[in-house]
Structure formats: structure tokens, C-alpha cells
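1. Got a sequence here, can you model it:
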Amino acid sequence: MWADGVPNLVIGLREGLEIGLVVSILLAAVRKAAPGRSTAPIWLGVLAAALLSLGFGAVLAFSRAELTLTAQAVFGGLLSLAAVGLVTWMIFWMRRTARGLSAELREQVGQALSVGTGALALTAFLAVAREGLETALFLWTTVQASGDTVAPLVGAAIGLAVALLLCWLIVRSSVRLNLGAFFSRTAVLLVVIAAGVLAYGLGELQTAGIIPGRNWLAFDLSTVLSTDSWWVSLISGITNLSPRMTVLQVATYLAYAAIVLYALLRRPSAEHSTVDKAEPVARKPLPRWVYVGAAVGVPVLAVGAFALLTSSSEASTNQQVTVTATGCASDWTGTAAGRSTITVLNKSGHGGEIYLIRSTDGAVIGEIEGLGPGTKRSITVDLTPGQYAWRCLVPGELDQVSPAASVNGGSGQAAVPAVVPVSEKDLQGPTESYTAYVADKLTALATQTDQLRARLAAGDLDGAKAAWLTAQLTWQRIGAAYGSFEDLGNAIAGLPQGLPEGTADPGFTGLHRVEFGLWHGQGAAELTPIAAKLHEDVLALQQKLPTIKTDVKDLPLRAHEILEDSLRRGLMGLSDQGAGAAYAETAADVEATNAVLDRLADLLTARRPDLLPKARAQLSELAESLQGRTNSAPLADRQRVQSRLGAALETLSAIPTLLEVRAA
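-> Coordinates of the predicted model:
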């Protein structure tokens, strides 16, 4: 989406204009102070700064590609924080020094002219390199945050081109631009962009496990919004916000934006600065070739040194394999044991999924999803000695495994955790078993909702409250997270949020509508028809269940989603309509999660023997901490519940990836 290019267009325009103005001031100062003096040293300094900045950006890109996924997340997260710090400093530095920038640079040029050509080139280099390195780092982080490459780079190129054109027109006096207003207004947009990059960086560090709270979601709109829609892409592209964000990301985004915008928009205090004038020191100029060589050589050496420092300590073997319409990695000849970076080039004409597999059992070592036609992508893996092959799945063209090749030699790395592929057939039995479990619960729920209706019809409000809780917990044990059962699911357990009239809306029905009435003083006569409609909806779902086509790929997701939804809606108070039963409902969700794990036990044990016992133990601890407690429990008890729920979600989050259907 081209909206991903908007942040980099703003950055390129603003930073390019700053760089262009600095160069223009330097050139004008030389011509005014020494009319006959060559401006070549200025351009040499600019060239050196440009080479250094471009090299710095390239090293960032290639260094990240050499890292493991966790290390990539840490790398991207830390550099995002650094970029936000730099751009924040740059915004306030420009506001503070913009008025005196020309005078300051002219003073430096005057001193450099008196010293010699080298000092003049160094002045230009330092002035431009500061902006260039800043720009390279911030452009790189926005590219990482957007997840795209082409649109952000095109946006940056357009911004830089427009900035250079404006500078040229300003120098020729063809355009008059209110630079103060320009920098002030773009600074506001830059703060919004930086806040998004800050949230992205924290999310990366949470993904890597450096910062806790990865599963503490502030919101998850991915289930109700189409992330491919143009307006979602536009907002995400400009602000770097995503439909799914953690509490820490949202809190930090709002805090950073509020604090920085307040500091930026308030009236700055008067500042005075003095510049000490240095006595000129006459020196004999060095030959021109020395300056040219230094301008080109020093940045290259600096970039090379940075590359060596950021490269992996382990040697990495690079190799390329090719996918065509008729062959899968036929040029695969194996590699040396240890770390290898392997590039896959897709010449098939269609996008596809590419897997590096262990030949003995087909276990997946690495995968490239959605490799487009005519493109290539690299993966970095640590391989132990053995036989490995590639599997290429190109819809409509290819489903083939390459010849196996040997990986030989010693490796100091631990064996790569391999994942034995799961097919839809593997999940068919567990899914059918879970559907039977749901059918049994619906039978019980039908009886319980009828009892709830009968209690209300008899005017027994206390009995109705007890019957409601029994029915509600049975519904929770079904594990109907994230809009399961669609319209009937909403009719049975929908919430008032989002309805035009809230709790008074006619579309608010089902268990939570009865809950609201029972705990907000509504009479039995008013609630009896609602309970009767609830019972009818449960019977309708019970009858419709055998005809509902269940996607077998949903069951591994449900192992994590049930408790995630409990955290998102239950413990955050979104679903409570007065009964205060969030802890009891969460305990029922634990039972539902265990029911899913029962069906997936064989598949999990075959792939990660340690995962199921760990999950069971954590769920048991969570259930114990919920037992007999309510939302009004002491703070220490509530913190224990939140901590144990977070730990369980962290463990369960591995299941959807582990049991992902990678091949038909």
C-alpha cells in the first residue's frame, strides 16, 4: 500500500530540506568570504557524508538479515528506540537553533577558510553527516515498522527529490518559503510518526521477550476490521499503528505524543547563545588528492568497520537455490554445518510457500511464506549434519520436493528445533471430537436456559441469578471465543458495545442481556421474554451445529484464543454486565482450554514433549488462583491471577504455530 510511503516522504522532505539548506548556506558563505575560492571541498565533504549515510543504511539492512528471528526483533526494537530519541532531539534542536543556524555555519566556514581546504571539507562533512545518519536510521526503522520496502523507499526518494528542488528554487530566489512555519508544522506530523515507531519498537522487544506484556492486549481489531482495506492501510501506513496493540504500546504511544507535542507547541523560552571566535591558524594546504581520497576512503572504512562489528560472530555460508515452474531447488547441493544464509529465487511465475525440510521425517527447519514471482528472499538457519531438502508449494504449478543433499562438518550450534508438518487430515479427528464436546455442552445449556426461563416466569429473581450463572459458565466451557457461531453466537452471548442504543438496544439479547436486567433492578416480567428468546436461540444453534462447516485449522488457534479472549473481554471488565463473575467465567475458560488440549495432546507430544505438561501445570495454577475469588479480591490475589494468566498465554501462544497446516 502506497500509504506506507507517506511517513518516509515527510522524513525525506524535511531532512532533505535541512541538508539542502545547510549545503546552500555553506556554499554562500564560501562565495561571500572568499569569492575566488573553489567550492570543491564543500562538495567533497557532502560526498563523504552521503557515502557514510548510504553505507550505514545498507549495513543496517544486511546486518539484520544475518540474525535469528529473536535477534532481529531485538535489533529492530533497539534501533527504533534510538531513532525516536534522535528524531525527538532533532525536532527541538531545529526549533532552538533554526534562527541562528545560518550565522553559526557562516562562522564555522570563516574559521575553516582560514585553516585550509581540509577544514572546509570537514565542516561540510560534519554538518551533512549529522543529518544524513539521522535520516538513514529513521528511514530504516519506518521501513521495518511498515513491513514493506518499495513504498517507503519510493516515498523517501520523492521527499528528497522535492526537497532538493525546493532548495534549488530558493537559492535562485524563484520560491519564497516560510521555513519556520514549514518546520513547525512538519514537526507535528513527525511526532505522530515517531510515536508509531516507538510503539513498533516496544512491540518488537515484547515479541523477543525482552519486555513483558506481549499478550496483554489493549485491543485487537483484526477480527472485526479487514486489515487489507484501504483506510486501515492508510492509517497504519501514516501512523505505524496496527489493529492489534498491547497495553504498553498504546500507553507509550499516547504518553510520548502528549508530552512531546505539549513541549513542542508551547512558547519556547528565550535563549541566548554566544560563539567563541577562534584565532585563525595558517597552515600549508595538503595536495588535492589527499582530500579526495579521504572523502571517499574514510566513509568506506567506517562502514566496513561497522559491518564487522555488527556481523554475526559465527561464520555464515551463503547459497542460492531456484524454484521454477517445473523444478524445486534442483540446484540444491547442500552446505556446511553451522550457520547458513540461503537465498531462494522464485522463477515459477506464481507465488508460493517454500520449506527447508529434514529428509528423514519431513520436519520443517525453515520456511518462506508468500514468495512472489520473480522475487527472492533469504533465510538464515543453523544446521546440524544430516540430509536436507526443499519442498516447494506453488498453487496450480508445483508441489515437489527437491533431491536431498548432505550437510556435513561439525557445528557448535544446538540442533534446530524442527517442526513435523501437520496436515488437515491430522486435525480432522481432534476437530470432530471437539465438535462432539460442544454438542454435549449445548445439550446441557439448552436445559439450563429453560430452567432460567422458568425461574423468571415464576418471579424467582434469586433463583434466576443462580440459574443464569450456571448457564453462563456452561457457555464459557464451550470455548466460543472471537465471534464463534456468528449470528447465533452473538444472539446468545453478544455484548452491548457498538450497538446504537447500548444496553437499551433491541439487538442486545442473550445471556448478558439477562445478566444486565437481573443486576440492574429489572423485573421478572420484563426479562422472561428475553430468557425465552435465549432458550430458542440455544435450541437453534444445537440444531444447526451438525451443519456448520468447521475449519480444522481453527482448533490449534482456539487453544490460545479462548484465554486470550477471556483476558481481553472478561478480566478487563468489557463483558461484565453486573454479576461480577469474570473470575468464575475465566475458570470455565480454563476448562475449555484443557478440553482443546485434550484433543491436541497426541500432536503436541509428538512435536514438543515438554509443551503440554508445562501448559497443564500453568493452567492448574491459574485455576487454583481463581478458585473462590471475585473481581473484588485483594490486589495481591488479582495480580497473581494476571501473572499466571499471562504465563499460560505465553506458553499456549506456541501451539498455533506448532500445529499450523503447512501442506495439504
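2. can we go C-alpha only for contacts and neighbour counts from here?
-> Will do.
3. how about the strands in the stretch 501-650 of the chain?
-> Applying DSSP state E, counting those that start in this stretch to the stretch 501-650 of the chain gives no strands.
4. Now the second one, please; I'll put the structures next to each other:
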Amino acid sequence: MTLAIQLALHHRGGDGPAVPNIAGAGAAPAATSSAGAQAHVYGTGADAQDVASLASGAAGVAIAPLRPSAFTHPIAEYRAYARASARTLAARAAALERALATGDTGTSRAAWARADSSWRRVGAAYGALGALGDAIGGDAGGLARIEHGLWPGAAPRHLLPAARRLRTDVARLRAVLAGSAITPLDYATRAHEILEDVQRDDFGSTVPSDSGVRATADGIAATRVVLRTLAPVLAGRGDALAVSRASLDRLAATVAKIRRAHGGAYPRVATLSRTEREHLLGELGAALQGLSGVPDELETAVPPRPARIPAR
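-> Here you go, the predicted structure:
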């Protein structure tokens, strides 16, 4: 069987010299030591047995670790998308303030839903925005305060101070996104965490707007953006990208079917039939299972080598 040779450019703690990683049938067996110590391979913290174990698959690693620099372009591409989304959010935050000023609850709820969707579609940056992210979309942030006011039905005009603060915070978002720190590890895991957050936070009885169906659609959209930016990095490293895309397609089809059954609108979770709810949550769980392979295929470090068995 043909030997597959992969050159893994890896250096613990950053970019460094190339370290050969040979994987596939016919790879060399793990190196052994007769002197009780291994020579270290130049440019790494690994000795010869570490490298040989990786080559043979003895360490359980099927693919070579990535350089952190492999994420530079995907993160830059995401920043451009997120800053454009922030511009849309700014317009919708201003529209929400105007809607609240009319005093009409229905108009205000619809405007809030549009602003909330824009925030959710920013997607991968939540954890990188610090206090500003909390002020916009945190549990006590502007969007949450307005949501808790509009449901079950506070007077919309009473929520104008929160809306003004939200508009001010959102106006800062594009500048913060340009310089916020997004690490390769954070970015790789967000592909899975966006919808995981939806599953955890948006289907409980404590969600005032009961908007889990819409939140799922927004999560799908944000996750697809992250996967699109990561596609060149994931290419050839396994099947996580294909599996993730297929599972997202099935989840999106489920959401679309539910919308059609409810007149084209995103229904409240409480109005779903038992079958609709079970199907939606089942496909959401399946999508998360599919996405769980993405971080594994984007490792930037060699996992610790299993402990050696002492010689008798």
C-alpha cells in the first residue's frame, strides 16, 4: 500500500522549522532508545520517539498539527464579515429605538427581533469583545433588557433609555472588531459553540421572546460563515467539513419546513407541535455532533505522548 507522507510545520508555542510527520499504512514503527534518553529533534520540544510515534500513529494522531498562522486568513475574512454585520446591526438598533418611540408593542417586538438576529449573526466574536459584548448581548445587556421589557408587555417608551445605550454600544462595535483578539483555538471552537449556545440558552421556559426557532436559523447562518472561512484549512484533513455542512443543511431544511407550516414566520417554541419540537431539537443535536469534529481537525499542537512503559 502506498505510503502517505505529510510534512507538519509545527513548533510548540508558535511557528517554527518543519518537522516531518509520516502517516499512513507502512509508516515507520516508533523509535526505541538503548541509552535511556532520546535526541531532541531540532526546532521542537519533542524527541525522536515523539516524532516516530506520531509518524506511526502510535500517539493516536491521524493528522498533522497546524501552524497558528494557518488561521490568519480565515480570521481576517471573518473580521471583514463581522464588521459588515455590525453596520447592519447599527442600522437595526437605530430602527429599534424609533419603533419603541412609537409606543407600539408589535412594531417594537419585530424591530427587536431584527436587531437580535443581526447580533447573533456576528457569531464567532462573542467571547473576544469583552465588556462591550456583554453590554450588547449579555444576560444583562441592552438586547436582553429590551426583550425582558417587551415580553410580556412593558410600555415600549419606557425602554427607550436602554435602546439609546444599546445604539451607543453598537456604534463602537466595528472599531472593536477590527482589533479584538481572536486566537486560533477560539476560532476553531466557535464553529461548534455558536449552535451549542442556542441549544443551551434559547429553548428554555425562561426565554421571554421564546425565539429558539429564529435563534437556530441565525446560528446556522453564523456557523456557515465560520465554516466557509475555514474550508481551505480543513481541506484534506478529514471529513468534518463535509459532515458539518450536510448536518447544517438538514437542520436548515427542518427550520424552513417549520416556517412554512406557520405561515412563513418563525414561530414561538411554545407553539410548535410535539413532533416539530422533537424533530428540530433532534436535528440540532445531530448538527452539533457533526460540528464537534471541526476543532479536532484544527489542532495546532501535538497532544501529549502517552507515558512510556518502564523497561523490566
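5. Drop the TM-score for these two in here.
-> After superposition, the two chains reach a TM-score (TM-score structural alignment, normalised by the length of the second structure) of 0.76; 265 aligned residues with a Cα RMSD of 3.2 Å.
6. Could you report the distance from the closest residue to V364 of the first structure other than its chain neighbours to P403 of the first structure?
-> Distances taken as Cα to Cα, 6 or more residues apart in numbering put I357 closest to V364 of the first structure, at 4.4 Å, once the chain neighbours are dropped. Distance of I357 of the first structure to P403 of the first structure, computed by Cα to Cα, to the nearest Å: 11 Å.
7. so what sits against both of these two?
-> 389-390 (Cα atoms under 8 Å, 6 or more residues apart in numbering).
8. mind listing what the equivalent of A222 of the second structure over in the first structure touches?
-> Aligned by TM-score structural alignment, A222 of the second structure pairs with A592 of the first structure. Each residue near A592 of the first structure by Cα under 8 Å, 6+ apart is listed here: 476-479, 562.
9. Pull the number of nearby residues for N594 of the first structure.
-> Neighbour count of N594 of the first structure, defined by other Cα atoms under 10 Å: 19.
10. now do W289 of the first structure
-> Around W289 of the first structure there are 9 residues (other Cα under 10 Å).
11. Repeat that for G24 of the second structure.
-> As a burial measure, G24 of the second structure scores 17 neighbours (other Cα under 10 Å).
12. Please tell me how far the residue nearest to it when sequence neighbours are not counted sits from V294 of the second structure.
-> Nearest non-adjacent residue to G24 of the second structure, counting by Cα to Cα, 6+ apart: A4, 5.3 Å away. Noted for A4 of the second structure: a distance of 22 Å to V294 of the second structure, by Cα to Cα.
13. again with A55 of the second structure
-> Look at A55 of the second structure and V294 of the second structure: by Cα to Cα, they are 22 Å apart.
14. neighbour count winner among those two?
-> Using other Cα under 10 Å as the criterion, A55 of the second structure and V294 rank with A55 on top: 28 against 24.
15. Next up, the contacts around that one.
-> Counting by Cα under 8 Å, 6+ apart, A55 of the second structure touches 21-23, 27-30.
16. mind listing the helices in the stretch 51-200 of the first structure by residue range?
-> Along the stretch 51-200 of the first structure, counting by DSSP state H, counting those that start in this stretch, helices occupy 69-115, 117-146, 150-171, 179-207.
17. wouldn't V641 of the first structure be in contact with E624 here?
-> No: applying Cα atoms under 8 Å as the test, V641 of the first structure and E624 come out as separate, 9.2 Å apart.
18. who's more crowded, these two?
-> Between V641 of the first structure and E624, counting by other Cα under 10 Å, V641 is the more crowded of the two (21 against 13).
19. how about that one, what's its partner in the second structure?
-> Alignment note (TM-score structural alignment): V641 of the first structure maps to L280 of the second structure.
20. Contact partners for L66 of the second structure?
-> Remark: with contacts taken as Cα under 8 Å, 6+ apart, L66 of the second structure is in contact with 8-10, 298-301.
21. check contacts around the aligned partner of A231 of the second structure in the first structure.
-> Using TM-score structural alignment as the criterion, A231 of the second structure maps onto A601 of the first structure. Going by Cα under 8 Å, 6+ apart, A601 of the first structure touches L612.
22. I'd like the distance between A601 of the first structure and T630 of the first structure.
-> Distance check for A601 of the first structure against T630 of the first structure: by Cα to Cα, it reads 31 Å.
23. wait, doesn't T593 of the first structure sit right on S566?
-> No: taking Cα under 8 Å as the definition, T593 of the first structure is not a contact partner of S566, at 10.9 Å.
24. higher neighbour count, those two?
-> Between T593 of the first structure and S566, S566 has the larger neighbour count (other Cα under 10 Å), namely 27 against 23.
25. residue contacts, the most centrally placed residue in the second structure?
-> Nearest to the geometric centre of the second structure sits R190, at 2.1 Å (Cα atoms, centre = their mean). Taking Cα under 8 Å, 6+ apart as the contact definition, R190 of the second structure lies against 123-124, 223, 226.
26. cutoff 6 Å now
-> With contact set as Cα atoms under 6 Å, 6 or more residues apart in numbering, R190 of the second structure has these partners: A124.
27. Map it onto the first structure.
-> Under TM-score structural alignment, R190 of the second structure pairs with R558 in the first structure.
28. Now do the strands in the stretch 351-500 of the first structure.
-> 352-358, 364-371, 376-383, 386-394, 398-401, 405-408.
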